[in-house]
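>>> predicted model, plus sequence, below.
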Amino acid sequence: MKDHDTDGHSPGARYRLWPIGGRALAGFGATGLILAGVAGAFAYTGGYLTPGELTQARIIDRFQALNGVHPGFRRNHAKGVCATGSFASNGAGAKFSRAAVFAPGSVPVVGRFAMAIGKPFMPDNETEVRSLAISLRPPGGEEWRSGMIDIPNFPVRTPESFYEFMQASAPDPATGKPDAARLQAFLAAHPESATALGLIRARPFATGFANASYNSINAFQMVNAAGASTPVRWALVAVDPFVAEPSDPAPDTNPNYLFDALIARVEEKPLQYRLVFTIGQPGDPTDDATKPWPAERAQVDVGTLTLDHVEAEAPGNCRDINYDPLVLPDGIAPSDDPLLSARSATYSTSFTRRAGEAKTPSQVQIPDTQIPDAPASGTQKGS
């Protein structure tokens, strides 16, 4: 294992890239009952692989083949809006982690809401996976970045299996739809994915970004002042009451209706989420994101995220941040989940490509927000 400093990471932030063999995982989106296509909740792949095996470039190439090339945009989670605010720790997290963000007090946050797909101009829809990414910046120069999605688990366990899924779900050029036989063959070969997809389908979608809750999916290790390590998954649980999207919602002709509703909601009053740890116990899988932990596991509320401002993506704001899950402060460490280092590697490749491209204004605009059509500053690496 190696720690790598990379351009644009704030002083003290730690960037870990673990070599993981021939593993690669691309993004994942949920639309309808079968999660077809390759709209993505995350983008993953292994790095520094041998010739003929999967690489970051091959995965990003596949994203571009399926979603098109959209200059300046993330190759996944392409349609988004920036949000800023603060995280107020209540001190309860300090029992598990010595990270400064869990000491009592408040730290600034730069966040991003997005649709989990690589098409930045795709109309909003009620069943696409949504994400919330945050960068917490306590005093002292360290940083904690986390990207979360609004489904309870991930559909695959390893990067290799997602690459297979991506191939199986690619649309047939003749019909524009995935081949059902190929998908069924994939699920037969990967029963853990069939089970995981069942759990995802069973969970209703929220009516918007504001009343959805967002899950880390991957496990991490919290390390406290005494050096004790505890496996944890976390979630940002919406304070706004959950309202389920109806099974047959009336069509909305506004292509940005979910984002417009989010903007209006924040203008009304600050948006809040509780940061909740789920505490793992011996035997709970930390290397398998397809399996939620038992519902009876202890949950600890460690503080409140407040987002009181939204703005369109522009140079210097969330557009140029890489929400790399391995940018971690002292007191939070990766688990043995093989997807973590793969996410980190692919985000970097995505950023390298979009950083050198002219920037197309975001589909999501906010009144009085100007988006310069200029190259990114390159001050942060992002997916």
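Arrived safely, thanks for sending.

>>> okay, CA-based contacts and neighbour counts for the rest of this
Noted.

>>> do a quick rundown of the strands in the chain.
Here the chain has its strands, by DSSP state E, at 14-15, 79-89, 105-115, 130-136, 144-149, 214-215, 220-223, 229-238, 271-279, 299-311, 327-328, 332-334.

>>> and the fourth one, what does it pack onto?
Contact partners of strand 130-136 among helices and strands, from 3 or more Cα pairs under 8 Å, 6 or more residues apart in numbering; DSSP states H and E: strand 105-115, strand 144-149.

>>> which residues touch the longest one?
Yep, that's strand 105-115 we're talking about. Strand 105-115 is contacted from outside by 77-91, 101, 124, 128-139, 209, 317-318, using Cα atoms under 8 Å, 6 or more residues apart in numbering.

>>> how far off strand 299-311 does that strand point, in degrees?
In terms of direction (axes from the mean of the first three to the mean of the last three Cα atoms, to 10 degrees), strand 105-115 departs from strand 299-311 by 70 degrees.

>>> strand 105-115 to strand 144-149, inter-axis angle?
Interaxial angle, strand 105-115 versus strand 144-149 (the same axes, to 10 degrees): 40 degrees.

>>> could you list the buried residues of strand 105-115?
106, 107, 108, 109, 110, 111, 112, 113, 114, 115 (16 or more other Cα atoms under 10 Å).

>>> now the last one: how far from residue 81?
If I follow you right, that is residue 115. When distance is defined by Cα to Cα, to the nearest Å, residue 115 is 10 Å away from residue 81.

>>> if you skip the residues just before and after it, what's nearest to residue 291?
Nearest non-adjacent residue to residue 291, counting by Cα to Cα, 6 or more residues apart in numbering: residue 153, 6.4 Å away.

>>> residues near residue 196, how many?
20 (other Cα atoms under 10 Å).

>>> wait, it sits on residue 155?
Yes: in terms of Cα atoms under 8 Å, residue 196 counts as a neighbour of residue 155; the distance is 5.2 Å.

>>> shared neighbours, the two?
Residues touching both residue 196 and residue 155 (Cα under 8 Å, 6+ apart) are residue 290.

>>> this is the comparison structure:
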Amino acid sequence: MSIPLQGRARTLRLAAIGLGVASLGAGFAYVAGWIGPERLTPQRIIDTFEDQAGHYPGYRKNHAKGLCVSGYFRSSGLAEPLSSARVFSQPKVPVIGRFAIGGANPFSADASVATRSLAVQFSTDDGQRWRSGMNTPPVLAVSTVEGFYQQMLAMTPDPATGKPDPAKMQAFFAQHPESAAFRQWAKDYKPSDSFASSSYHGINAFRLMDAAGTAHYVRWQMVPQTPFAALPAQVDDKEFLQHDLQQRLSQGPLHWKLMLTLAEPGDPLDDPSHLWPAGRRKVDAGTLVIEQVEAPEQGVCRDLNFDPLILPRGIEPSNDPILAARSAAYAESFNRRSREAAHLGAKP
């Protein structure tokens, strides 16, 4: 099948963005146990991901290039009626975070990867921890375990080009119409010139439990308060985003609004490939304030596994099976890089 040049470019762009979020599905097959004659394990799935994305001992298996930051969360009090979690009532909550670009290569140029991530840990005064890994895409390309595995296979680099085969990627998307929302987002997506002006999405749904025990289903997003500016067409600095963040923080703190979107009856709670309607109620839960940046991979976030199921009282996972699978994959990735780093004689 012949693919027009413009179509090839668009498909490869989708593949490049997909590589940045593929590891969100890296453990899903393990949970469902459906593929082939043998039950897949997190170890086997991470092996497959590394075979395709590259093996870099001692580094995170995705979002390998990043840097640690710290600051605090200032609650607005508006989410307190929705959840008993202390993070929504404590005036100032210490935060450790990490900005990163997608992919397994810790030596990639910052501007060469379209997807970015923000992972955060909130530590409240009641001893609770809340960790969340957020990404620039607001939705995933598929909604099932089978789809994630097929996506990984479709993104296998062609030995001749080092890139995914556009024909295989196009066939994959044709077989998965649920990818329409992701494809539309990727088509319209324009990377910003800074971590500071990027939006980050939690993608999966969670349950907020109020003091009366009533559940409120939400998705969350960090909305930047730094104005958007497009990434320049030509960037020569391989650490462009890291240097930009350091420069901005030298002039003062950076801010994001934590926006909660509430589901209504009929909204899918276990399907991260579908967006909820734009008119859903939103609650400004407070402001994330990032005050300082630390050396890449040597700061306070270095040894943190940003497992999305590390949740405080008052926040619970939805029935989305992807959440449990992400947790399994994150644990395998963390344990593997820790062993590798110990073997190399350095901390991960």
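Good, I have the coordinates. Since the model is a prediction, treat every value here as computed from it, not as a measurement.

>>> quick one: TM-score?
Overlay of the two chains. TM-score (TM-score structural alignment, normalised by the length of the second structure): 0.89; 333 aligned residues with a Cα RMSD of 2.2 Å.

>>> re the thing from before, now check the second structure for the residue matching the residue nearest to residue 291 of the first structure.
The equivalent of residue 153 of the first structure in the second structure is residue 139 (alignment by TM-score structural alignment).

>>> list the contacts for that match?
181, 182, 203, 272, 273, 274, 275.

>>> rerun at 6 Å
The contact partners of residue 139 of the second structure, by Cα atoms under 6 Å, 6 or more residues apart in numbering, come to 182, 203, 272, 273.

>>> repeat that for residue 197 of the first structure.
With Cα under 6 Å, 6+ apart, residue 197 of the first structure has these contacts: residue 155.

>>> repeat that for 10 Å
The contact partners of residue 197 of the first structure, taken as Cα atoms under 10 Å, 6 or more residues apart in numbering, are 30, 33, 34, 35, 153, 154, 155, 156, 187, 191, 290.

>>> so which of the residues you listed sit within helices?
187, 191 (DSSP state H).

>>> can you add distance to residue 178 of the first structure and give the contacts of residue 197 of the first structure back as CSV?
Listed next are the contacts of residue 197 of the first structure as CSV, based on distance: Cα to Cα, whole Å:
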residue, distance to residue 178 of the first structure
30, 14
33, 13
34, 10
35, 10
153, 23
154, 20
155, 17
156, 18
187, 14
191, 19
290, 22
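
>>> and the furthest pair within the contacts of residue 197 of the first structure?
Taking Cα to Cα as the measure, the contacts of residue 197 of the first structure span a maximum distance of 18.2 Å, between 30 and 191.

>>> more neighbours, those two?
residue 30 (24 against 12).

>>> that one touches residue 149, doesn't it?
No: with contact defined as Cα atoms under 10 Å, residue 30 of the first structure does not reach residue 149; the gap is 11.3 Å.

>>> and for these two, which residues touch both?
Residues touching both residue 30 of the first structure and residue 149 (Cα under 10 Å, 6+ apart) are 41, 116, 129, 130.

>>> just to revisit the earlier point, can you select the buried ones from the contacts of residue 139 of the second structure in PyMOL?
The PyMOL selection below is limited to those of those classed as buried (16+ other Cα under 10 Å):
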select buried, resi 182+203+272+273
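
>>> just put the contacts of residue 139 of the second structure in a markdown table and tack on distance to residue 210 of the second structure.
Below are the contacts of residue 139 of the second structure laid out as a markdown table (distance: Cα to Cα, whole Å):
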| residue | distance to residue 210 of the second structure |
| --- | --- |
| 182 | 32 |
| 203 | 22 |
| 272 | 24 |
| 273 | 27 |
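
>>> tell me which of the contacts of residue 139 of the second structure is nearest to residue 81 of the second structure?
Using Cα to Cα, residue 203 comes nearest to residue 81 of the second structure of those, at 22.6 Å.

>>> how much space separates the closest one from residue 267 of the second structure?
Distance from residue 203 of the second structure to residue 267 of the second structure, by Cα to Cα: 14 Å.

>>> now do residue 282 of the second structure
15 Å.

>>> count of residues packed around the aligned partner of residue 323 of the second structure in the first structure?
Taking TM-score structural alignment, the alignment pairs residue 323 of the second structure with residue 340 from the first structure. Neighbours of residue 340 of the first structure under the rule other Cα under 10 Å: 26.

>>> so residue 340 of the first structure touches residue 47, yeah?
No: in this structure, residue 340 of the first structure is not within contact of residue 47 by Cα under 10 Å, at 11.7 Å.

>>> so what does residue 15 of the second structure match up with in the first structure?
Residue 15 of the second structure maps onto residue 35 in the first structure, with residues paired by TM-score structural alignment.

>>> its match: how many residues sit nearby?
By other Cα under 10 Å, 19 other residues sit near residue 35 of the first structure.

>>> same question for the one 10 residues further on.
Under the neighbour criterion other Cα under 10 Å, residue 45 of the first structure is assigned a count of 36.

>>> aligned partner of it in the second structure?
So, by TM-score structural alignment, residue 45 of the first structure is matched to residue 27.

>>> next up, the contacts around that match.
40-46, 145, 148-149, 322-332.

>>> any idea which of the strands of the first structure is most buried?
Mean neighbour count (mean count of other Cα atoms under 10 Å) peaks for strand 130-136 among these, with a mean of 25.
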